[in-house]
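K.L.:
coords please:
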Amino acid sequence: MPELPEVEVTRLSFAGRIAGARIEAVVMGKPLRWPLGCEAQTLTGQHIKTVRRRGKYLLIDLSGGLLLMHLGMSGSVSFGLHLQPVGKHDHFDMVTSLGTLRLHDPRRFGAVVYVSGEDDPVAQKLLGRLGVEPLGDEFDALVFHQALQGRKTAIKQVLLEGQVVVGVGNIYASEVLFLAGIRPATPALRISKPRAARLRQAIRQVLTQAVAKGGSTLRDFSNADGEAGHFQLDAMVYDRAGLPCKVCAAPIKGIRQGQRSTFYCAHCQKP
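P.N.:
Predicted coordinates for the structure are as follows:
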């Protein structure tokens, strides 16, 4: 699933090129997870102002509203003047004066939703419960520690929920916890203030590195220019069960948490 780094990499790969474009047509394919929320023609004639990100959502500011785009489980975005003809897994084409923005999604768990703004009830339903942005200045160590104190759940699950801090997906949660030296099954409320500060710093470091590496491509992720990510090649623990730890040489362990794979080093990471 595209996580925060992949969504941010996608945004960076086309945001500057589409800003100021006039929407000339919108072509819908098979239905996605949620309806568009308006007639496609409503978007025609509007101008694209900026492209932002909130968690795993792309926010495309229009002259008359806002498009929320989610890549789902396997989606990717392309942008260019000369895209290939529409294929069976291409479900949203927004033709603009500067190029066509296309959502490709084989599993159709992605979505494009039009709302009047971020205060629209539909937008609030999708964005309102998201946690703090991990790469922003508002991600405060003390507030982060206080939020963890009210949760008995395993720290990895808390990270994946996205209600305390948003965007730390499955790959990055394993990597973050390794860097912070914390076992994935450790109850969140047992994490001390100093460990929470280390965990906050690890979240920022890993996600920043992932963005710089173009995200992770495990199967089919690519940015809007069709380029794959390479963060997975530098993973310390993710998908390395049985292999030696790159720090201490102990075998990496693999477990299941909440139907997701988790990887950690029992020597380097403490309960």
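K.L.:
Please count neighbours and contacts with C-alpha atoms only from this point.
P.N.:
Noted.
K.L.:
How are the helices of the protein distributed by residue range?
P.N.:
4-18, 121-127, 141-148, 155-161, 170-180, 193-212 (DSSP state H).
K.L.:
For Y264, find the nearest of those helices.
P.N.:
Nearest to Y264 among the helices of the chain is helix 170-180 (6.4 Å), distances taken as CA to CA.
K.L.:
and for comparison, fold this next one:
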Amino acid sequence: MPELPEVEVSRMGIAPHVTNQTVTEIVVRNPKLRWPVPEEIRHIEGQVIRRVSRRAKYLMLETDAGYAIIHLGMSGSLRVLPTGIPPEKHDHVDLCLSSGEVLRYNDPRRFGAWLWQPDQGEHPVLAKLGPEPLSEGFTAAYLQEKAKGKRTAVKQFIMDNHVVVGVGNIYANESLFAAGIHPKREVGKISAQRLALLVDEIKSVLAFAIEQGGTTLKDFKNADGKPGYFAQELQVYGKGGEPCPRCDKPLSEVKIGQRSTVYCSACQT
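P.N.:
Below you'll find the model as predicted:
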């Protein structure tokens, strides 16, 4: 599943091509995604896309009438193509633009979404989300307050979108390793100093991943280019049994909350 850095790179990639463009038509070939594509999505036709924003793993195409909400699900991707390129099997939605280009949504597993929210109010999928991890609202003091008295494993805690958005499995593994915190530690028993370090490492790991992903943008407009996971310099994720990059002890791998979790039993306490 694309995580926050991949979604942010997608936002960076499509924004120059769709911002200030008028939507001439939306073509929905298959409305049966994670949720049915609502008929109201057609309100975007004739509207100028003022801005492309992101909230958690949702992308928003903002117009004066409201905004389209896009979620890439587990296998979705967005491409900017010239008009006239025939759709492929899993190309479910086209947003035709006044520039003569098309924003095309491809999703083999159909776990993604296209939703619509009128100008007033907030869509229910966005209403109860925690702060953005790279925002000023995600601080050590905030995390300490949220963690008080909680017996939840710290890895599950930071992956909870009600606590903070966008810290998916890959980056939870990486951030906890960087902070030297065992993923099974009860979050309420971790010291304020160590939680402060964890906040710093979450911000650092995600920012670096976004920076790495930015190198893929040169291919974003290519008809064959489907930006997804980019080359990443991961320390522990996917490396269970390999030597720890710090101490050379074999990395342990377990399941926490049904998700693969890799850590060093010597370096993370």
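K.L.:
What's the TM-score once they're superposed?
P.N.:
Aligned and superposed, the two chains score 0.91 in TM-score terms (TM-score structural alignment, normalised by the length of the second structure); 261 aligned residues with a CA RMSD of 1.9 Å.
K.L.:
Please identify the deepest-packed of the helices of the first structure.
P.N.:
Ranked by mean neighbour count under mean count of other CA atoms under 10 Å, the helices of the first structure are led by helix 170-180, which reaches a mean of 24.
K.L.:
Give me the mean distance between that one and the second structure.
P.N.:
Overlaying the second structure shows helix 170-180 of the first structure at a mean distance of 0.4 Å from the equivalent residues (mean CA distance after the TM-score superposition for the first structure).
K.L.:
by how many degrees do that helix and helix 193-212 diverge?
P.N.:
130 degrees (axes from the mean of the first three to the mean of the last three CA atoms, to 10 degrees).
K.L.:
Other residues contacting helix 170-180 of the first structure?
P.N.:
156, 159-160, 183-184, 195, 198-199, 202-203, 206-207, 235-238, 260-265, 268-269 (CA atoms under 8 Å, 6 or more residues apart in numbering).
K.L.:
Which of the helices of the first structure sits closest to W34 of the first structure?
P.N.:
helix 121-127 (10.8 Å).
K.L.:
Identify whichever of the helices of the first structure lies nearest to P106 of the first structure.
P.N.:
That would be helix 4-18 among the helices of the first structure, by CA to CA, at 17.1 Å.
K.L.:
which residues touch the closest one?
P.N.:
Contacts of helix 4-18 of the first structure (CA under 8 Å, 6+ apart): 48, 50-53, 55-58, 71, 77, 79, 98-99, 167-169, 207-208, 210-211, 214-216, 221-225, 229.
K.L.:
re the thing from before, out of the helices of the first structure, nearest to P85 of the first structure?
P.N.:
Per CA to CA, nearest to P85 of the first structure of those: helix 4-18, 19.6 Å.
K.L.:
Now that closest one on the second structure. Mean distance?
P.N.:
Counting by mean CA distance after the TM-score superposition for the first structure, helix 4-18 of the first structure comes out at 0.8 Å.
K.L.:
quick one: the closest residue to M28 of the first structure other than its chain neighbours and P85 of the first structure, what's the gap?
P.N.:
Computed as CA to CA, 6 or more residues apart in numbering, the closest residue to M28 of the first structure that is not its neighbour in sequence is F92, at 4.8 Å. Relative to P85 of the first structure, F92 of the first structure is positioned 13 Å away (CA to CA, to the nearest Å).
K.L.:
In terms of packing, which of the two has more residues around it?
P.N.:
Legend: neighbour count by other CA atoms under 10 Å for F92 of the first structure and P85, higher for F92 (24 against 7).
K.L.:
G29 is in contact with the more buried one, correct?
P.N.:
Yes: counting by CA atoms under 8 Å, F92 of the first structure touches G29, with 5.9 Å between them.
K.L.:
if I pick V211 of the first structure, what's in contact with it?
P.N.:
5-6, 8-9.
K.L.:
what about 10 Å?
P.N.:
4-10, 12, 229-231 (CA atoms under 10 Å, 6 or more residues apart in numbering).
K.L.:
out of those residues, which one sits closest to Y114 of the first structure?
P.N.:
V7 (18.5 Å).
K.L.:
measure the closest one to F79 of the first structure for me?
P.N.:
For V7 of the first structure relative to F79 of the first structure (CA to CA), the value is 14 Å.
K.L.:
isn't the residue nearest to M28 of the first structure right up against G75?
P.N.:
No: at 11.2 Å, F92 of the first structure does not count as touching G75 under the criterion of CA atoms under 10 Å.
K.L.:
who's in contact with the nearest residue to V254 of the second structure once chain neighbours are set aside?
P.N.:
Leaving aside its chain neighbours, V254 of the second structure sits nearest to T261 (5.3 Å; criterion: CA to CA, 6+ apart). If a contact means CA under 10 Å, 6+ apart, then T261 of the second structure has 155, 169-170, 172-174, 183-184, 236-240, 252-255 as its contacts.
K.L.:
ok, now with 6 Å
P.N.:
By CA atoms under 6 Å, 6 or more residues apart in numbering, T261 of the second structure lies in contact with 253-255.
K.L.:
Kindly indicate which of those residues lies nearest E136 of the second structure.
P.N.:
K255 (31.7 Å).
K.L.:
From V164 of the second structure, how far off is Y142 of the second structure?
P.N.:
The gap separating Y142 of the second structure from V164 of the second structure is 10 Å, by CA to CA.
K.L.:
N106 of the second structure pairs with which position in the first structure?
P.N.:
N106 of the second structure maps onto H104 in the first structure, with residues paired by TM-score structural alignment.
K.L.:
residues near the residue lying closest to its match once chain neighbours are set aside, how many?
P.N.:
Spatially, and ignoring its direct neighbours in sequence, H104 of the first structure is nearest to D90 (4.4 Å; CA to CA, 6+ apart). By other CA under 10 Å, the residues close to D90 of the first structure number 21.
K.L.:
what separates D90 of the first structure from R198 of the first structure, distance-wise?
P.N.:
Taking CA to CA, one finds D90 of the first structure at 42 Å from R198 of the first structure.
K.L.:
now P106 of the first structure
P.N.:
Counting by CA to CA - P106 of the first structure and R198 of the first structure are separated by 38 Å.
K.L.:
W34 of the first structure now?
P.N.:
38 Å.
K.L.:
swap in L66 of the first structure?
P.N.:
Distance from L66 of the first structure to R198 of the first structure, by CA to CA: 36 Å.
K.L.:
What of F231 of the first structure?
P.N.:
When distance is defined by CA to CA, F231 of the first structure is 21 Å away from R198 of the first structure.
K.L.:
Then T96 of the first structure?
P.N.:
Applying CA to CA, the value for T96 of the first structure to R198 of the first structure is 45 Å.
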